[in-house]
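Novice: Quick one: sequence plus predicted model below, questions after.
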Amino acid sequence: MGHALCTCSRGTVTINNKRYLLIHRLGEGGFSYVDLVEGLHDGHFYALKRIICHDKDDRQDAMHEVDMHLLFDHPNILPLCAHAMVERGSKHEAWLLLPYLKRGTLWQEVEALRDKGVFMPEERILAILHGICRGLQTIHNKGYAHRDLKPTNVLLDDDDQPLLMDLGSMNHARIEVLNSRQAMVIQDWAAQRCTISYRAPELFTVERECIIDERTDIWSLGCILYCMMFGEGPYDMIFQKGDSVALAVQNHLIVPQNTRYSPALEHLLSSTMVVNPQERPYIANVICQLEAIQPTPSGQDTTRI
């Protein structure tokens, strides 16, 4: 990879001849974990993501995530500061050095508001959603789709601007399916890489002759909008109860009755969550709808639950 890395004593690592002090673990998943590190050369904090690679396919997947990051230079897409592949006995680890945003994810913000008994004001929803859409439009304009858009994959910076992250599930926006075998490959891939409660309906049962396009992200975007409006994703509770999300997403979404949000925002939500992907808007149309909605007065910022 051209990025030498070594593990050194006293809880430091060296990437590209720059030393970083290990602070503490930020989180971990099935095949990766993230540590907070401090650059000893600049005093800045970073998130060091380590992806465990058991074989060649895992290494290729990790490098794919690196390549996706390197495609973009946009304020609403998390940049990659450095990367490396290091041997760990019979295994490898891909190391991705990313900016550390102390405010955390959009999901953490939604949870915090819910715990306080307040809903997110429409003006703030519009601002955050607009930033997500700008990042997503950049991805789509490059011919790719995110495929795992959800509140835990959106970070918020100090200015409340969203940054899309976790680009490992990204692939080409347009996928042509020609037979049942290809359909099953795509369906199995989606089951592994696309979070179930934010997964578009067409990815649950892939037709043997169809085209999957970037509008899978528009469905997920709608789920994020719903989450900001109502404190949880539209299918989160269904999944938690053990009921069938695959069945639930085939039904028309019912927006909870409320007086907090404008009919225009509710219409935007409904337009993104159309079961038939061919009737779903592209991101440019979503942005047009979004920009046509007037912000709500600041006095409505803290509506109690």
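Specialist: Here it is on my side, so go on.
Novice: For the rest of this, base every contact and every neighbour count on C-alpha atoms.
Specialist: Fine.
Novice: Are we agreed that residue 36 is in a strand?
Specialist: Yes. Assessed with DSSP: H, G, I helix; E, B strand; the rest coil, residue 36 lies in a strand.
Novice: so the spatially closest residue to it that is not a sequence neighbour is in which element?
Specialist: Take residue 36 and drop its neighbours on the chain: the residue closest to it by CA to CA, 6 or more residues apart in numbering is residue 47, 4.8 Å away. Assigned by DSSP states H and E, residue 47 belongs to strand 45-53.
Novice: And residue 140, by the same measure?
Specialist: helix 122-141.
Novice: likewise residue 96?
Specialist: Using DSSP H and E, residue 96 falls in strand 91-99.
Novice: now the helix or strand just after that strand against helix 122-141, angle please.
Specialist: Next helix or strand after strand 91-99 toward the C-terminus (DSSP H and E): helix 106-116. Calculated by axes from the mean of the first three to the mean of the last three CA atoms, to 10 degrees, helix 106-116 forms an angle of 160 degrees with helix 122-141.
Novice: picking that back up, could you identify the helix or strand that succeeds the strand holding residue 47?
Specialist: helix 56-70.
Novice: take a look at this one as well, against the first:
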Amino acid sequence: MGGALCICSRGSITIENKRYFFVHKLGEGGFSYVDLVEGVQDGRFYALKRILCHDREDRKEAQHEVEMHRLFNHPNVLPLVAHSIIEKGPKWEAWLLLPFVKGGTLWNQVEVLRDRNSFLSEDRIVHILHGICLGLKAIHDRGYAHRDLKPTNVLLEDDDRPLLMDLGSMNQARMEVKDSRQAMAVQDWAAQRCTISYRAPELFNVSSDCVIDERTDIWSLGCVLFSMMFGEGPYDMIFQKGDSVALAVQNNITVPANERYSQGLQTLLCSMMVVNSQERPFISTIISHVEALQPIVEGQATTRI
């Protein structure tokens, strides 16, 4: 747990003996808020994530997110600067101080281009994808899976270096399911913690005798790649229309006809989005394929969009 936190005068806070000025709100979700704050001592900007904890289980989950951040010191995983969990009557608030990334999320970039009827160039996609893969490999190498990879959970630095964030859904990479009760528990957990339009097929209808591993992230990675290529995830529109994503993910994906991207990139996309999880490649194989695309892309001298 972090050091004591106090809310002081003139919109300032102190976390782990360092003071920060509140600047403005950045956004909010179902159970959390994100504020922009400025360090008094260093003058740097940070994102302060405040997670509302209604009971001990919520508090446990917030502490889990802190612990997941602390596992990593990697250029493609968002680091945790400081944290604190404070008591507010019968409830708690978890405060996570994170670096502020001015460029916003990958989804922000995709959406801006889509609104201009434009798309990410292949060289930029391959560069970003490579960084995401390296971050995922760091997570998988520690025996964990992200479980909620999506464009809004990838931040982009000015040089397009991606940073994986929102580690609260991370858990052990390998889950052995041996009966129907365990299957239902995993399925219910996934329904709460894994975004539906980026959720792997095996998490919708969990078998009572199966092994679920980190290749759930490979499916989600494919959905992220699809969104970079075509401006939206492959199942975003299905979800928005109210149709069944659970049913849609049981069929092989169809790559839209296009002349923007190489056959190699399209083949890589299809290799990730295989319905049978045991036929999906692991992250090291994906990285090898992405790196094989890099010399081709560099030789094309494409313009950065």
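Specialist: Nice, I can see it. On a predicted model such as this, the values are computed, not experimentally measured, just so you know.
Novice: mean distance, the longest strand anywhere in the second structure to its aligned residues in the first structure?
Specialist: Taking DSSP state E as the criterion, the second structure has its longest strand at strand 18-28. Compared with the first structure after the fit, strand 18-28 of the second structure shows a mean deviation of 0.6 Å (mean CA distance after the TM-score superposition for the first structure).
Novice: I would like the residues contacting the host helix or strand of residue 269 of the first structure, please.
Specialist: Element membership for residue 269 of the first structure (DSSP H and E) is helix 263-272. With contacts defined as CA atoms under 8 Å, 6 or more residues apart in numbering, helix 263-272 of the first structure is touched by 218-219, 221-222, 225-226, 253, 255, 280-281, 286, 289-290, 293.
Novice: and those as JSON lines, adding distance to residue 247 of the first structure, neighbour count and secondary structure?
Specialist: Formatted as JSON lines, the contacts of helix 263-272 of the first structure follow (distance: CA to CA, whole Å; neighbours: other CA atoms under 10 Å; DSSP: H, G, I helix; E, B strand; the rest coil):
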{"residue": "218", "distance to residue 247 of the first structure": "19", "neighbour count": "26", "secondary structure": "helix"}
{"residue": "219", "distance to residue 247 of the first structure": "15", "neighbour count": "26", "secondary structure": "helix"}
{"residue": "221", "distance to residue 247 of the first structure": "20", "neighbour count": "26", "secondary structure": "helix"}
{"residue": "222", "distance to residue 247 of the first structure": "18", "neighbour count": "24", "secondary structure": "helix"}
{"residue": "225", "distance to residue 247 of the first structure": "21", "neighbour count": "26", "secondary structure": "helix"}
{"residue": "226", "distance to residue 247 of the first structure": "19", "neighbour count": "21", "secondary structure": "helix"}
{"residue": "253", "distance to residue 247 of the first structure": "12", "neighbour count": "15", "secondary structure": "coil"}
{"residue": "255", "distance to residue 247 of the first structure": "18", "neighbour count": "13", "secondary structure": "coil"}
{"residue": "280", "distance to residue 247 of the first structure": "19", "neighbour count": "19", "secondary structure": "coil"}
{"residue": "281", "distance to residue 247 of the first structure": "22", "neighbour count": "17", "secondary structure": "coil"}
{"residue": "286", "distance to residue 247 of the first structure": "26", "neighbour count": "21", "secondary structure": "helix"}
{"residue": "289", "distance to residue 247 of the first structure": "29", "neighbour count": "15", "secondary structure": "helix"}
{"residue": "290", "distance to residue 247 of the first structure": "29", "neighbour count": "18", "secondary structure": "helix"}
{"residue": "293", "distance to residue 247 of the first structure": "32", "neighbour count": "16", "secondary structure": "coil"}
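Novice: These: which two are farthest apart?
Specialist: Using CA to CA, the two most remote members of those are 253 and 293, lying 21.2 Å apart.
Novice: average gap between the strand holding residue 47 of the first structure and the second structure?
Specialist: Looks like 0.3 Å for strand 45-53 of the first structure (mean CA distance after the TM-score superposition for the first structure).
Novice: matching residues in the second structure for that strand?
Specialist: Alignment of strand 45-53 of the first structure against the second structure: residues 45-53, by TM-score structural alignment.
Novice: Please tell me how far the matching stretch is from the chain's geometric centre.
Specialist: Relative to its chain's centre, stretch 45-53 of the second structure lies at 17 Å (CA atoms, centre = their mean, to the nearest Å).
Novice: ok, and for that stretch, which residues are buried?
Specialist: Buried residues in stretch 45-53 of the second structure, counted by 16 or more other CA atoms under 10 Å: 45, 46, 47, 48, 49, 50, 51, 52, 53.
Novice: the strands in the stretch 201-305 of the first structure, which residues?
Specialist: Taking DSSP state E, counting those that start in this stretch to define them, one finds strands in the stretch 201-305 of the first structure at 210-212.
Novice: For residue 16 of the first structure, see how far away the residue nearest to residue 36 of the first structure is.
Specialist: 16 Å (CA to CA, to the nearest Å).
Novice: And residue 275 of the first structure, by the same measure?
Specialist: Counting by CA to CA - residue 275 of the first structure and residue 16 of the first structure are separated by 47 Å.
Novice: Between these two, which has more neighbouring residues?
Specialist: A count of neighbours by other CA atoms under 10 Å puts residue 275 above the other of residue 275 of the first structure and residue 16, at 18 against 13.
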